[in-house]
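# Sharing a model prediction with you, sequence too.
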Amino acid sequence: MDFDELTAVARQIVTSAQRRLPVELRATAEAVPVCYEPFPNDDILAEGWEPDILGMFVGHPHLGDLAEGAPLPPQILLFLENIWDYAEGDPAIYRDEVRLTYLHELGHYFGWDEDEIAARGLE
């Protein structure tokens, strides 16, 4: 699949995942922008992230304190070419991994650590 196709599928998966969230989380989750990128950019790599990272949450968490200086707005980044590579070109695995990565990063937005994310089944 090319990047436009990967993006179209990912948008559908994210929308579907949002619809399945508990009602008390849904509106807040839908308000967090999701950015679809092929790969992490040079700034992300310069921060020490691995080039094959699948996604990340940036900005201040929901109900968290604003960062000092000029904070990034909260957003979820999904690196679609990396997810496609991780799925080894299998569309079903790609769809599942987009959903899992989105939910994992959404958990970070809600301020949950890795254990809390796992306890909620968002890993």
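Nice, I can see it. Numbering: from 1, shown residues only.
# okay, CA-based contacts and neighbour counts for the rest of this
Will do.
# Kindly provide the distance from the residue nearest to residue 71 when sequence neighbours are not counted to residue 9.
With C-alpha to C-alpha, 6 or more residues apart in numbering as the criterion, residue 71 has its nearest non-adjacent residue at 6.3 Å, and that residue is residue 59. To residue 9, residue 59 is 25 Å away according to C-alpha to C-alpha, to the nearest Å.
# quick one on the thing from earlier: what's the spacing between the residue nearest to residue 71 and residue 87?
27 Å.
# what sits up against the strand or helix carrying residue 15?
Under DSSP states H and E, the secondary-structure element containing residue 15 is helix 3-19. If you take C-alpha atoms under 8 Å, 6 or more residues apart in numbering as the criterion, helix 3-19 is touched by 26, 29-30, 36, 38, 80-81, 84, 95, 98-99, 102-103.
# mind listing what's buried in that helix?
With burial defined by 16 or more other C-alpha atoms under 10 Å, the residues of helix 3-19 counted as buried are 6, 7, 9, 10, 11, 13, 14, 17, 18.
# Alongside the first one, take a look at this:
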Amino acid sequence: MSALTSIAPSVDEMYLTAEKCFADLPEFMRKAAGDVRILVMDYAEDETLDEMQIDDALELTGLYVGIPLTLESVTNPSEYRPLVYLYRLPILFEWAARGDVTVEELVTHVFIHELGHHFGWSDEEMDAKLEEDD
């Protein structure tokens, strides 16, 4: 999908954007991320929203599910592959409301943010890192 198009990407197109983002990461980050799975859905499931005490499904653009690398060990490995969810419709609503980024940029931002949780970074640490880059 072209960055200049105003057509909303499909689930498959959004997945390909996240895969490209992953492929473009520095090698050391790709290795550290290991076999993180990416799943794109239109919205988070009701159970997920309830667990997170979120009333409006449009408020959740992405979610990391897994054990952060900082908490795993050889003697305490995770039984499940880590998973990054991207929620298509909330991302598209944010994109439309903002108007200052492409869909690809927003998908990349959400994906990197959720991948940051896999590396053990808190929201506050990620925000600080983003502010340093500005």
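Looks like it arrived, so ask away. As the structure is a prediction and not an experimental result, all values here were calculated from the model.
# sorry, back to before: redo the buried residues of helix 3-19 of structure 1 as JSON lines? Include distance to residue 74 of structure 1.
As requested, the buried residues of helix 3-19 of structure 1 are exported to JSON lines (distance: C-alpha to C-alpha, whole Å):
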{"residue": "6", "distance to residue 74 of structure 1": "23"}
{"residue": "7", "distance to residue 74 of structure 1": "20"}
{"residue": "9", "distance to residue 74 of structure 1": "23"}
{"residue": "10", "distance to residue 74 of structure 1": "19"}
{"residue": "11", "distance to residue 74 of structure 1": "18"}
{"residue": "13", "distance to residue 74 of structure 1": "20"}
{"residue": "14", "distance to residue 74 of structure 1": "16"}
{"residue": "17", "distance to residue 74 of structure 1": "18"}
{"residue": "18", "distance to residue 74 of structure 1": "17"}
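# Out of those, flag the one nearest to residue 52 of structure 1.
If you rank the buried residues of helix 3-19 of structure 1 by distance to residue 52 of structure 1 using C-alpha to C-alpha, residue 6 comes first, at 16.3 Å.
# Map the closest one onto structure 2.
Structural alignment places residue 6 of structure 1 opposite residue 10 in structure 2 (criterion: TM-score structural alignment).
# now swap in residue 31 of structure 1 and tell me
Going residue by residue (TM-score structural alignment), residue 31 of structure 1 aligns to residue 35.
# Residue 113 of structure 1 now?
For residue 113 of structure 1, the residue aligned by TM-score structural alignment is residue 122.
# again with residue 17 of structure 1
Under the alignment (TM-score structural alignment), residue 17 of structure 1 maps onto residue 21 of structure 2.
# got the contact list for the biggest helix by length in structure 1?
With DSSP state H applied, the helix covering the greatest number of residues in structure 1 is identified as helix 91-109. Contacting residues not belonging to helix 91-109 of structure 1 are listed as 9-10, 13-14, 17, 29, 54-57, 60-62, 74, 76, 78, 80, 83-84, 86-87, 113, 117, 122-123 [C-alpha under 8 Å, 6+ apart].
# Point to the residue nearest the middle of structure 2.
By C-alpha atoms, centre = their mean, the mean C-alpha position of structure 2 lies nearest to residue 111, the distance being 2.7 Å.
# In structure 1, what sits opposite that one in the alignment?
Aligned partner of residue 111 of structure 2 by TM-score structural alignment: residue 102.
# Relative to residue 70 of structure 1, how far out is that match?
25 Å.
# can you check residue 119 of structure 1 too?
The gap separating residue 119 of structure 1 from residue 70 of structure 1 is 33 Å, by C-alpha to C-alpha.
# Kindly report the same for residue 10 of structure 1.
Distance, residue 10 of structure 1 to residue 70 of structure 1, using C-alpha to C-alpha: 30 Å.
# Check residue 98 of structure 1 too.
Applying C-alpha to C-alpha, the value for residue 98 of structure 1 to residue 70 of structure 1 is 29 Å.
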